[in-house]
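Colleague: test case, fold it:
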Amino acid sequence: MNYGENFKSELVNLNLNVNNQKQFFQVISNDLKEKGYVVQTFKEAIIEREKMYPTGLQLENFAIAIPHTDVVHIQHPFVAVYRLKKAINFYQMGTDDVIVPVKDVLVLGINEPKKQVGLLSNLMQCFSKNEFVKKYKNITTSDSVIELIKNNL
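Modeller: Now for the predicted structure:
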């Protein structure tokens, strides 16, 4: 399955300045809505889903969050990539009490449930590889992020 088509330069922000998770979801939801990728209900849905099913991942050398929500809130499929100026807290996937400070967030907006599971799995594999993480951390342009991820999916 080709997931690479869901990555677009216009959905990469490597310098996002937010103070907490609530502000993060507010800022990205407005941006994604303006660009036509999500519907009005997306913001509330992704916030609620994150409360029920946390998406923070503390990997060996890297922390990331991969929030997503139900397909009914997605207008066009996408993966948005955000690097934050300072870490914000997410709860570790599968817990409700382990905090993971995260500076990198990938927001999945997939409109086919079967594809979402596969994409999530592929992304987790990428970010668990030290060589990939090293390259990812040093990238400074949107196009380079897209290229790296596409080449490793």
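
Colleague: all contacts plus neighbour counts: C-alpha atoms, from now on.
Modeller: OK.

Colleague: chain center to whichever strand or helix holds Arg83, what's the gap?
Modeller: Taking DSSP states H and E as the definition, one finds Arg83 inside strand 78-91. Distance of strand 78-91 from the chain centroid (Cα atoms, centre = their mean, to the nearest Å) equals 7 Å.

Colleague: neighbours of Lys114, how many?
Modeller: 9 (other Cα atoms under 10 Å).

Colleague: which helix or strand contains it?
Modeller: Per DSSP H and E: helix 113-127 holds Lys114.

Colleague: got the angle for that helix vs strand 78-91?
Modeller: Relative orientation of helix 113-127 versus strand 78-91 (axes from the mean of the first three to the mean of the last three Cα atoms, to 10 degrees): 70 degrees.

Colleague: show me what whatever helix or strand comes next after helix 113-127 is packed against.
Modeller: Note on helix 113-127: by DSSP H and E, the next helix or strand toward the C-terminus is helix 130-138. Helix 130-138 is packed against helix 113-127, helix 142-152, with contacts defined by 3 or more Cα pairs under 8 Å, 6 or more residues apart in numbering; DSSP states H and E.

Colleague: one more, for comparison:
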Amino acid sequence: VKGDFIAHILEREKQYPTGIDTSPISKDLPNVAIPHTEGEFVNTRMIVPIELVHPVKFHNMIEPDKELDVKFLFMILNNDPEGQANILAQIMDFLNSTPVEQLKQLFSSKSTSEIYEFLTKHF
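Modeller: Next comes the predicted model:
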């Protein structure tokens, strides 16, 4: 990413929050967020899964006035502005279509290789 990436992530998050309340899927899943910014601040294209050690407050994507404790991020890095909405939709579809027990397995994984293997197989 470019040097001002974090500042632009934070600014975009204020305008367009990315927190997702997973309780409609299952009360046993952690809330997630999908932070991203414009492609001009990114050098590549990938999704970076991040398990947070401590929950971080994000505003809800659907109800921006509501805050959520988020425990897992799908950080979008995308230097192709045309593909941003597509990647976001793919993540949302993944969360909605993956069985809860499998999502629990993902969110309880403690190693980078476990998370990578799970996403390679299921995403």
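
Colleague: need the TM-score between these chains.
Modeller: After superposition, the two chains reach a TM-score (TM-score structural alignment, normalised by the length of the second structure) of 0.85; 116 aligned residues with a Cα RMSD of 1.5 Å.

Colleague: out of the helices and strands packed on helix 130-138 of the first structure, flag the one nearest Leu84 of the first structure.
Modeller: Proximity to Leu84 of the first structure, assessed across these by Cα to Cα, is greatest for helix 142-152 (13.8 Å).

Colleague: circling back to that earlier point, the helix holding Lys114 of the first structure aligns to what range in the second structure?
Modeller: Under TM-score structural alignment, helix 113-127 of the first structure corresponds to residues 81-95 of the second structure.

Colleague: could you give me the buried positions within that stretch?
Modeller: Judged by neighbour count using 16 or more other Cα atoms under 10 Å, the buried positions of stretch 81-95 of the second structure are 84, 87-88, 91, 95.

Colleague: same check, this time on stretch 68-88 of the first structure
Modeller: Neighbour-count burial for stretch 68-88 of the first structure flags 68-71, 73-75, 77-84, 87-88 (criterion: 16+ other Cα under 10 Å).

Colleague: same question for stretch 56-65 of the first structure.
Modeller: Those would be 56-58, 62-65, for stretch 56-65 of the first structure by 16+ other Cα under 10 Å.

Colleague: and that stretch, how far from the chain's centre?
Modeller: 12 Å.

Colleague: could you do stretch 87-103 of the first structure as well?
Modeller: For stretch 87-103 of the first structure, the distance to the chain centre is 14 Å (Cα atoms, centre = their mean).

Colleague: so that stretch aligns onto which residues of the second structure?
Modeller: Stretch 87-103 of the first structure covers residues 55-71 of the second structure once aligned (TM-score structural alignment).

Colleague: now do the matching stretch: distance from first to last residue.
Modeller: End-to-end distance for stretch 55-71 of the second structure: 5 Å, by Cα to Cα, to the nearest Å.

Colleague: got it, and stretch 41-49 of the second structure?
Modeller: Terminal residues of stretch 41-49 of the second structure lie 19 Å apart, using Cα to Cα.

Colleague: can you flag the residue of the first structure lying furthest from its geometric centre?
Modeller: With distances taken as Cα atoms, centre = their mean, the residue sitting farthest from the centre of the first structure turns out to be Asp97, at 20.7 Å.

Colleague: give the contact list for the residue nearest the centre of the first structure.
Modeller: In the first structure, the C-alpha nearest the mean C-alpha coordinate belongs to Leu106, at 1.3 Å (Cα atoms, centre = their mean). By Cα atoms under 8 Å, 6 or more residues apart in numbering, the residues touching Leu106 of the first structure are 64-67, 79-82.
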